[in-house]
Every structure is written in structure tokens, then in C-alpha cells.
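Chemist: Next input, structure requested:
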Amino acid sequence: MLKLKPKFDLHRDVVSDILRKEASVCRVEEYSGAVDTCILNMERDGGILYSWKGATGTTRIGKYDPQTKQNKLLYTFDKQVCVSSCSLNKEETLLGSMCVCCSQPLNDNQELSYTVVLVHKGCSKMFTVSLDSSRSSQKATQLHPLFIPMGYYILVYLPGYFLHCINTRQQEMLCHSLFLSGLDVDLGLQYQSASFTVLGVEEESNTVLLDLASGRICTAELSPAYLLQILRTDTPTCTSRTDPQRLAALHCLLVYMGNDPELEPKIIDWLCDNVTAFESFDQIQEFILASLYRISYEKSLSLDKVLPYSSVFDKKEVSVCLLEVPGVSCTTELHTEPVFKGKARSLQGFWSELQWNTERMKYLEAVPNPRYRTSHIQADWDKLRSERRRSSSHLKHMEENTKKVLSMVDTWSLDKKLVPLFQEEDHQQRALIGLMVDKLREHLNRHLPRLGKKKIDSLVVNYVAKLLELIRHMLESVWLKYKLGPRVLCFTQQGSPAEWAVFHFMFRTLEATRGLCLPLPPGYHTLLAVLGVRCLPHHTFLQYLDHGLLQLTETFVSRLMTDLDNSDANEKLKFSILKRLPEPMEQRIHQLWDHPVSSASISRDYVRTLLEKHNKNKGFAFTGRDKPGFRPEFLPLTYLAKILSDVEEQALNPFEEQENVDARFVEETALQQTLILLGFQDK
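Modeler: Purely as a prediction, here's the structure:
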């Protein structure tokens, strides 16, 4: 019923041509050696990719064109390796992130070696894994790993032994690649890996697999549910998960799968349930940097090597468990630098971009610390806070940076107003925002000048704006998780367990951002202080202030003074807070609190202002001797009274237009205190 028409025959179309070429290489009339030809992939244009072992101990990759009936050599390894799969771009150069994978036979020490050649990065990584010989029921020649490309990940799978998800984009450290071992490792393939081959990549995250044994074709993708299971420490099957596995799984979820809108809330939910930092890394810092890296990398691929993606590099001492994987060794080999022949102007399209990427990679590999470190800003930030006076031009420049950032934030979903941020002036955070824009712009201009100043300025402003919006989004998710409402902004009620959980999460976020010297959205410190008053005992709250863990903002103190009544406990708290305020803020806060102590402070400031004005008036003459009532025997007191009387009109009246201050009350209080001091009245 079917009429079959042969389209491709490996022996007829490929092997016969290979034998002729090998005979020519060996300078013999007929080549009789084995070439071990293997089909690797079928391209969309119908071309067949294959590999074979050459006569000189090499492994070669070729392509058969069904239109021209011609074979073309694409790539040659200088040794015999096992190639699992590969693909091409339109210029017919190898691509699974321009990587080539190969493995070597099992050695006498029961060690399996496999190599991932990162063509686009000019280096190769050779991994050696020690296998458990007691579990090996196969011959050494039968143990071949399966290489599966998944976007910029390369999965190396040996059933019953290990699964290695190699992160080719973030390959500086082993801890950003997920390595799982043991009998629990299972990809869900029903047959041995040798019976599977990779046909191609259907989408960026999907790979097409061909089961040679059953003739079935299926698509494969990484499972976010499985990676989330690795993160969760409360799952019985994950009690032995190590920090490197959690870190690698977290980066895969955030960077590789981060565009899934349903995934981020689950990760934030996991952060809420695991607030305390792990022993070797801070998961909140990793969430912030990895998310920003993904967002920025999508806008410009050039940012790959210059933006931070992990807080591990900012640590003074990296934990040993992040530098090593038990049973796995890795060696890196730098390849000969590629050379482009001809003039650069003759290169167009793909080749022009490849040339620039190659030159950029060579430069970034040569210079020390090309990746921006957020901690580098710390010294400048400490200096900025310690200096009382800065040039007006510098401050104006910093403020312009901040305005650019906040203008972008203001365009993003501020109508929700679920969390009250970006609604007040926070001069300290505004200064840090402006400083970060300056330093990041300077870094990109130094390492990526080709992008141009206008493009770099746009990328930097967007990066910092996304940082502020990301933190706000985190808080909104936590707010929804614990179902908090407007009542959390009220000082008169005790905090609930849900509010305590939010306070703990916000406090840990503050610690994480301080460790990286990252700015927070204006209003963050006010909100955290409000939750602190509600959730902490008063003496504990004051200790948090004294140790610099919480920060007093003018908005917070103003609301505290007006919203709380003057009960004994609240009055004591207010006095304690007033003592901790800088003098300018203290003077402004006294105007808001209707209390005798506040009124007395206003009176003292008023007198001080009069005296300071008097000292500035040169040539002031005292002419009170001619006036009646002059008493020379009390000259100091009379002189002071006359000075106050003569300069009173030159100072602003502190009681004018102040609804909360009773001038008559202040006068009576002052008279009563005078009588007490003179002994005419008891306290």
C-alpha cells in the first residue's frame, strides 16, 4: 500500500565518500579501516549531520546536503571522542550556545571524562567523575553519557550514576551548575542513553529526542517543579540537599526560567519560608542579582560579562563547598585565539557580530575584575555619608541621576499602592541611588565603550529602576501572602504573627541589600520602623536603633509623635526617640508634639536664636540706664533682660502659625519653673 522512495542512505551517500577521503589522506588506493559513522542531527533544510573517526586518530563532523548530494567537512577534533549531538546556524558553523560535547571511554580508575568546548568563549571544560564500581553492571565500552542541549544548559546524563546540568553562561564556578548523583537520578527515559539521540532544538527551552529503540520522538524540557523541590528543605526527599545544589537550582529557576510569570511568586514564597541565610550564600541577595541579570541580559547580550549575577563573588572568603563538588574535578583549557582574515569592514551580519564578541571576550578575559561588584561602591558611599558638605554641582548631578531612575519607576503600576513606597522623600536612599547610577555607568563606559554613552546611560538607569521595582514587587508578594491591610500602618495596635513574619522578611532584605550596598525604595525604612514599633518591645526597638539595624526617618517620627497618646509608656518611648534624633530633625519634631517638654525646647531655641542674632550685631550699645526701673545691683540679670527685649523683634516667633503650641501655657510653665528654682514653690 505504501510506495517507499529512498531519500538518504548512510553507506551510499556518506560512508563511500568518507572512505575515498581517508584513502587520500593516507595516500593509499583504498582505505579499509573502520570509520564508525554516526548520524547526529537532521537540520530544518533537510541536511544530515554526522560524525566519523578519521584514520589519523581524529573525530570529524560533516554535513550531507540532499539538494547537491555533496558532503562538507565542518569540524575536526584532534583526538577520538564521542559526539552526541550538534546543530548549525545559517553560516554552517557549529552551535546546543556554540558548544561541542564529547566523552572519553571509562578508564581503569572507574573515572568518566567528558568535555564541553565553549566555542563562543574560547575555552573548554573537561570534567572527570568518579563512578561507583560496585554499581557498574555494564562494560566500560557501554558507559556513554547522553548530551542534551537545553538553551544555554548542557545536560550530561549517565543513567544510575549522575546528571550534570552545565551552565555554559555562568561557568566560572562549579556551584552554578547542578550536579546530582546516585540511583535517584532519573530523567524519565525508559531505555539506556545510548538508544537516544538529539534531533534538534524546537524552541529555546525544548529539545527534540529520538528514541532509536522504540522509534518515538518526544520533546524534553527542564522541570521547574523538580528544581523547586531541590530548594525546599522541608521535603523529606530533599533533606540531604547541599548548598551548591540549591544555589544552582535557584539560578536555573531565576535566570533560565525567569520569564515564567507563575514561577516568581513560588520562589518568593520559598524565600519567606526560608528567611535565614544559608551557610554559604544569601538567597535574597542571589534572588535580587540573578533576577536583575536576566532582565538586563535580555536587553543587551553585551552585558553578560560585566554585570553581577551572584553575590558569591562579593564575599571575602568563598565557602569551600561552593568551589568543589565531591567526586567531580574540572580543568579549564584556553584555546588559541581566533583570527579573522581580511579587513573588518568586509565582515557583515553574523561574522561581524562574532568578531566583535570575540574581541570583547579576549579583552574581558585579560582585564582583572571585568564584572561589576556592588561592594565596590561601599567606600564611596561611606565617604559621601561622612562628609557634611559636598559641592553643589556634584549633589545636583547625583540628584539628576535619581530623578531619571524614579521617573521610570513612577510609570510602573503605582496605581496599586499595595505597599506604601515611593511616597516620601528619603534623602539618604536618593543619594545612594544617584551614586549607584554614577558608578555603574562609569564601569560600563570603561569596558563596553562600543555601546555608546546614550545606550549605556539608558541601560544603567533601567537597571537601577528595575532593582527598586523588584524589591517593591517582593514586598507586594509578601503582603499578599500574609494578607496585610492598612492597619499595619497604625501605631496603636500590637503586631500580629503575620506582621512579625513580614517584619522579619523586610529586615532580612535590608541586611541583604546593605551587604551589597544596594539602594532601597524611598519609604522602605519608614515602613520597616513602623512594623518594628508594632512587633518589637520598646526596649528591643531602641536597641535596634542604637545598633544601626533600624533607621529613624522624619516621616516615621512625625507620625509616632502625633498618633501615639501621652501615656507613660508612650511618653517614655517618645523621649527616647527624641534623644536619638539629629538636632535639625529634633527641632522640627518638637513643633509637632503638644507636650510641656516640647514647648520648653521651643522656648530654649527661641532664646538661643535671639542671643545668636545679638552676637552677630556689631556695635550694639546698651542704653537702658536712662530708663526707669533700672537696678544696677542686678546688672547681669538686667542686662540679659534688656538684650532679649531689644532683639526680640529680629527673630521669628516660634509660636506663630503653630497650632500645637499654646503660648500662654509656655509662659505659665516658665513662671512656675522660676518659682520652683527660687524656692517659693514646691515641685
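Chemist: contacts and neighbour counts: CA atoms only from here.
Modeler: Will do.
Chemist: I'd like to know how many residues surround residue 393.
Modeler: As a burial measure, residue 393 scores 9 neighbours (other CA atoms under 10 Å).
Chemist: ah, wrong one, I meant residue 426
Modeler: Residue 426 has 19 neighbours, counted by other CA under 10 Å.
Chemist: Next one: it from residue 375, what distance?
Modeler: Distance from residue 426 to residue 375, counting by CA to CA, to the nearest Å: 22 Å.
Chemist: next helix or strand past the biggest helix by length in the chain?
Modeler: Criterion DSSP state H: the longest helix present in the chain is helix 453-482. Later in the chain than helix 453-482, the nearest helix or strand by DSSP states H and E is helix 497-516.
Chemist: List the buried residues for that next one?
Modeler: 498-513, 515-516 (16 or more other CA atoms under 10 Å).
Chemist: pretty sure residue 101 is in a helix, no?
Modeler: No: according to DSSP: H, G, I helix; E, B strand; the rest coil, residue 101 belongs to no helix; its state is strand.
Chemist: Surely it is in contact with residue 115?
Modeler: Yes: with contact defined as CA atoms under 8 Å, residue 101 reaches residue 115; the gap is 5.7 Å.
Chemist: More neighbours: which of these two?
Modeler: Neighbour totals were compared for residue 101 and residue 115, and residue 101 leads with 25 against 21 (other CA under 10 Å).
Chemist: one more to put side by side:
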Amino acid sequence: MALRLVCDFDLRKDVLPGLRARRAASLASGARGGGPGILEDNYESLRILNVERNGNIIYTYKDDKGNVAFGLYDCRTRQNEHLYTFEKDLHVISCSINSERTLLAASLVHSAKEGRKNELQPGSKCLTLLVEIHPVNNVKVLKAVDSSIWVQFLYPQVESHPPPENHLLLISEEKYIEKFHIHVIQEDGNKVVLRDSGHLPRERVAEDFVWAQWDMSEQRLYYIVLKKSRSILKCIQFSANEKFNLMCLVLYVLRLVNFGCDDLQDQGNLSKHLTLCVFTNHTGSLCVCYSPKFDSWEKITYSVFYFHKGHSKTFTAALGSVDSLVTKGLTFLNLDYYVAVYLPGHFFHLLNIQHPDLICHSLFLTGNNEVVDMLPHSPLQSLSGSLVLDWCSGKLYRALLNQSYLLQFLWNTQLDCEKMAVLHCVLSCGRDPRFLEAKIIQWISENISTCHSFDLIQEFIIASSYWSIYPETSNIDKLLPYSSVLTWNTEIPGITLVTEEITLPFMKVHSFKGYWEKLNSNLEYVKCSKPCLLYNNSMVKREWHSLISEEVYSFALLQEDHSMVSELREHLLRHLQGIEKKKIEQMVLDYISKLLDLICQILETSWRTHHLHPWVLHFRRASAAEFTVFHIMTRILEATMSLFLPLPPGFHTLHTILGVHCLPLHNLLHYIDSGVLLLTETAVIRLMKDLDNSENNEKLKFSIIYFHCPKNPPLRIFQFQLLLNYKKQPQSSMIDKSPGSVEFLPLNYFIEILTDIESSNQALYAFEGHDNVDAKFVEEAALKHTTMLLGL
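Modeler: From the prediction side, this is the model:
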């Protein structure tokens, strides 16, 4: 399947065996208690409560006496530690431990009577407790209310030195959020106690909110408050102790979700409730994924607000069969550059949040597909990064895109939109770029003519070069193209899409650092009314045509050279402020080297695939393999010429020589005239030297040199044309010896002709830096002229 869930933690494998072993050891030592099967029969009470920022997992279970116990799984040592036991039959709503494992916060309610254990009974009290556990010393009641409370310790950025003060968040269903300041002191060595347990300072962080979500990795609290007719999304980053206000997103009736999952929530009917998730990544993206209550069994609608891009997209997915009812809610998972959206048994969507402008950059799989069927049907919660928590099974997964499946899917799909989406997905998430590029190139070489909506070679070269340099700077996505496709009007089967502009977030920040700096840069780019800053080779193309039109040549025939290096360097220097010039220059070289390397890889792959050998350069009748490689090279040329990209040295020479093999003379000359085959000095010399003097070859040489060179030829070809058009004049001095004469009459005769041509034609003086007489030219032309005079 496209999404691979790698299990990092499993309660039944990582915790339960240890509990059973400890229980068995306790019974063997004669400790009082229930039989050995008690915990075995009640293992369903074992469940995850929280995942802290450092990766440690807090879980709870009930012992044989019904007491509630808390344990911690250390993700580094992979060991379990018992934290605390309440000697009462209680139900745990929420729990958190500080980074030093000295304080435990928990919210509990008295267990309901049988038959009502999944509901909070009216009139029951929720106790929020703060416990000293190193060593066990004191329990302080923080809250005693009727509503549910979620607790969360804040974790500092640096954990090497214990902070003198701990901070604890309390999030209440009564729509307020408080932060407690807890001072601790050390006594008698390692004993840690509260400095003033009678008075813990606290402050009101937010109130009248309707929704909240905790980001444990970045220590951010997102919440929504209602003001008049709109909802305002806000964020507080506690680790930096700064507040960031983000707005606005219009929503309706909301409930508290995404701070955790407990048995009090009705997980069997999630489709009756909306789903709301906030996702960010290191590039400065901010996405809000929202799914309202389902009002139809025939289609599902959800929206994604790309705040970093300034627009939202509302997707409507057809479910197909009306008989297949929706019993589960939508799941949104954060996959770095992508957001996965899936409805178990119905569809799986992979949304490109880095480049969401074109729908073809996202993948939409629907119907009876193994990707859809193999995903977990239980409720999942996306944590920071790529962590995914399955509350029901007690498993913590790391969500990864399955490269093997995506490559296989690339070979099998028939839709252009899916080819485009998977191509970008593989390149952006690849952990072994060379291997993936080789696989994609093999696919391109075998499917080069099967894609009609875009050019496979162009898309691969542009996308792969972009992703190879992208990690070096976060602003490169605004300056370098990531796709060759500018518009996409083809419909995606089963998907309708509505795009709307949205109000950009407003940030009230003391200083922009890290993620907030990148988000601010994205927002400034959206606000800017300037034209798109993406680099294109139009400037290089204009300069090229300017050189041709002005008859300015610094090379003989077509030299395989390109001026993209200087143009791209100037483009990046102009827009990448604060980055060293040397780094930008290296970036440019890396980018263009990657372009050329990818083209070379395509050539090498086609060469190996069709078993061509060096003897292909000998002039003889072409084989079927040579025809195929010539076609691939022609497609490469078309792809690069329309984008005006550089080609590896020798490309045009090899392409022309293969063209001589593969094409009849009239087709060959037509290819040269139309610019498909571009003559290089090396190619012309090879033609002159390697072709024998048969009638057909002589005709080919004459046609190429005299009629199919560029209309504004360089010096050597211009000299040939002057010689061809020269009309002999009666001159008695032709046979007179001059100071420069040699003892070879035909050569003297020809020197006189050249002298006359040069003295009577001013056009030769346009070629600055060249001698009027090219010795090599005189030698070759004189010998040829002599053989003609002698009839040899």
C-alpha cells in the first residue's frame, strides 16, 4: 500500500509481557493477591494515556485489586518504569509527567457502574491531581470539577539541566486554559518536592475557546475562539514563551478534539462529528484540515486551508456504492510534504501541501483498492512529525510513504494525473535518490510516448533537479521551478474541487525565528503583488536569438555551450538575501550539474537497454535499436529546447551522427533545416572525415556544407560559400611567381583566387579576431580544388 505504518511501540508487546512477568514473580514470592490469570483476563484495561515530547509513553492499567497504576515506557532504553498507583477504582482521563520524572499530573473520575463505563455520569467529580513521585511524597488537588480536564507538562528546549520551575497546562471542557507554575526544590540528595505546595501560581491562557489541539513536538497549543460571526484560530508557542495570533478560519459548531483520546468519547460514531486538524512542517507551511459532519452516504466533503499559500481547497469525493455506509470518520495524517486523507474502505488521498496549486500534484485513490483496504479502520491521531497513534490497539506508528508500492503504481497506472502525482511524491520523499532516479528513468524509457498531458522527460528533469537542491534553503521553492506544467484542466475521476482565496494569518511576534520566520516569509511572498519569481530561461533564450540576429559569432558552427549558469546565478543573487555568494554559486553549479547528470543518465540507460556499442559511430545502415535511441534523443532535445535547458557536451554531435544513420537524405536535411538536428563543428568534421567519397556521401557532404548550415554561417562556412560563388576573371598574373609562391602551380593558382576573394569582399572583416587567411582552410580547399582541376 502507498502508506506504510511502521510500529514503534505496541502495548501488548512492549509492556504486557513485563507486567505478566512481574506479576508471576510476585506470586512466586508468596505475595498476596489474585491468581496468575487476573491480569491476563483484564489486559483490556491497559491503554496509552500520553506521548511526551521526548518520545516517552505513559500508559495505565488496573491491577488485580482494581487499583489504577501508571507506567512509563522509555523510548531510548526501551524499558518500562512504574510511576504511581492510586489505590482506588478510578478512570483516567488524562496524564502527563515532567521531563525529570519527578512530578505526575493526572485527571481522574470515579469509575461508572457496570454498563455505563464509557460515559461521564452527571454529578460525578473530576479530580486533577499533582503527585510527587520521586520519591512518592505528596498529592495535591489542582481541580475538582464536574467537567473533564486535560493536563500537559511543558517540556523545555534543552533538557540537560533541570529547570527550577515546571509549567503545567490545564485544558478544561468549560472552555478555559490555565498554566500552573510549579517550583521544586531538592532535599536529601535526589528527593524532589514542591517548594510551596499550598500556593501554586497560575495564569489564564485562554478562555471561551471551542476547540484545542496540542503539538507535543513543537510545544504549540492551537485553539479556536468565537468572535461574532467568525472563528479565530490562535496559537501559543510555550517553549519560546511567545504568543502568535493566527487568523482567520470561519467554522461552525465545534467540540474539543485532538488533545487526546479517552473512553469517554464515542469512538464508534466519529462520522457524526466534525474533524479538525492543524498541521505544520519545517518549511513554514500551515494547513488546517477540516471535515464537517457527514450529511450524505454518497459523497464526502472536506476542506484544506493552505494558510501559507493564501487559499483553500474543498474536495468532494464520490463514494460510489450507496450501499456501503460510512461508519468511521475521516483521518488526516501529517506526512511532512503531504497530508494523507483517508476514509476506511472508501478512499485514500495524498495531498501535496508544498505545491498545492495544481490538483495533478496530489494523488487520489478510490474504490476497492488495496491501499484503501489495508489501512487501519480504527481511529488514528496524527502526532508531530510522522508519528501516528492508534488509541484502540495501543500502537504508536511512524507513517512513511511506501516507495516500492509507488514505483509499482507508476508502472501500472494509465492516468496522466496519477503519473504526475506519483512522480513528484517519489522524488520528494525519496531516501535513496540515485536508486529512485534509476527506476524512474527506466520507466520513462519504456513509456516515453504514453503520456499526453505533459512531457515526462521535462517533468522528471525539473522536479528531480528541484528536490536535489531544495533542502539547502527554504526559499528556493519560490525561485526555482518544481514542475514543467503551468496549468491543469483535466478532471480527476471521482473528485470535484473548489478553490477559494482566504484571509492571511496575522502574527504578533516579538521576533521571527525558526518555523515562524519561514511562515512569515511564505506569507510575505503571498502578499507581494510582484510577478512570479520562479526562474525561467527566457532571458537566456532572448540573448541567444539576439546573438544570431546580430550575426555575432564566437564559435565555429554550433558550439555545445550554454549561458544558464550566469543567468541563474544572477537570479538567485538578486532574490536570496543574506546567503553567501560562494554558497549561491555552488548551488547553481550543483543544480545545473544535476540537470546534465539526469540527461546523461537517460542516455546511458537507453544505450544499455538497447545494447548499443561504440561501433554505432561507424557509418552504416542503422539497426532498430539505433532508431529507438535516436527517437529518445529527439524527445530529450524537444524537452530541453522548449525550456531552453543545457545539454551535455557532445549531445548534438551524437544526435546528428545517429540521424545520418537512421534517416534518408531528404529527411535528414529536413531535420537539419527545422532545427531538430543541430550541426556542430565536431559533427561536420566527422562527416567530412569518416564518410567515403561515394556518390551519395559526396552529395550529403555538399548538401550539409553548402545548403544546410545556419543562415548566418560562421567564418569557415562563409569562406566555403565565397569560394563556391567565385567567378574567374582573366588575369595574366595568375601564373606569375610572387614572393609567396611555391613550386606547385595548382596551389599558386588557388592562392591567387583566395587573395582576390579577400580583397574584394568586406564581409570577411566582420569576423574579428580571425586572420584573413585560415591556413587549415587553404590547405583543405586547395587540395580539393586541385583534384577537381586534374579530374582525379
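Chemist: returning to that earlier point: mean per-residue distance, the longest helix of structure 1 versus structure 2.
Modeler: Compared with structure 2 after fitting, helix 453-482 of structure 1 deviates on average by 3.1 Å (mean CA distance after the TM-score superposition for structure 1).
Chemist: Now do that helix: which elements does it pack against?
Modeler: Applying 3 or more CA pairs under 8 Å, 6 or more residues apart in numbering; DSSP states H and E, one finds that helix 453-482 of structure 1 makes contact with helix 263-273, helix 283-299, helix 392-409, helix 427-447, helix 497-516.
Chemist: So which elements touch the longest one?
Modeler: In this structure, helix 427-447 of structure 1 makes packing contacts with helix 392-409, helix 453-482, judged by 3+ CA pairs under 8 Å, 6+ apart.
Chemist: So what does residue 181 of structure 1 match up with in structure 2?
Modeler: Matched across to structure 2, residue 181 of structure 1 falls on residue 366, judged by TM-score structural alignment.
Chemist: Over to residue 644 of structure 1?
Modeler: Aligned partner of residue 644 of structure 1 by TM-score structural alignment: none.
Chemist: returning to that earlier point: of all the helices and strands packed on helix 427-447 of structure 1, which one is nearest residue 304 of structure 1?
Modeler: Among those, the nearest to residue 304 of structure 1 by CA to CA is helix 453-482 (13.0 Å).
Chemist: Relative to the whole chain's centre, how far out is the closest one?
Modeler: 10 Å (CA atoms, centre = their mean, to the nearest Å).
Chemist: what's the first-to-last distance across stretch 584-598 of structure 1?
Modeler: Termini of stretch 584-598 of structure 1 sit 14 Å apart (CA to CA).
Chemist: picking that back up, for residue 21 of structure 1, find the nearest of the helices and strands packed on helix 427-447 of structure 1.
Modeler: helix 453-482 (51.2 Å).
Chemist: what comes up buried for the closest one?
Modeler: Result for helix 453-482 of structure 1 [16+ other CA under 10 Å]: buried residues 456-457, 459-479.
Chemist: and what of stretch 56-63 of structure 1?
Modeler: Buried-residue list, stretch 56-63 of structure 1, by 16+ other CA under 10 Å: 59, 60, 61, 62, 63.
Chemist: okay, those in TSV with secondary structure and distance to residue 565 of structure 1 next?
Modeler: Listed next are these as TSV, based on DSSP: H, G, I helix; E, B strand; the rest coil; distance: CA to CA, whole Å:
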residue	secondary structure	distance to residue 565 of structure 1
59	strand	83
60	strand	84
61	strand	82
62	strand	84
63	strand	83
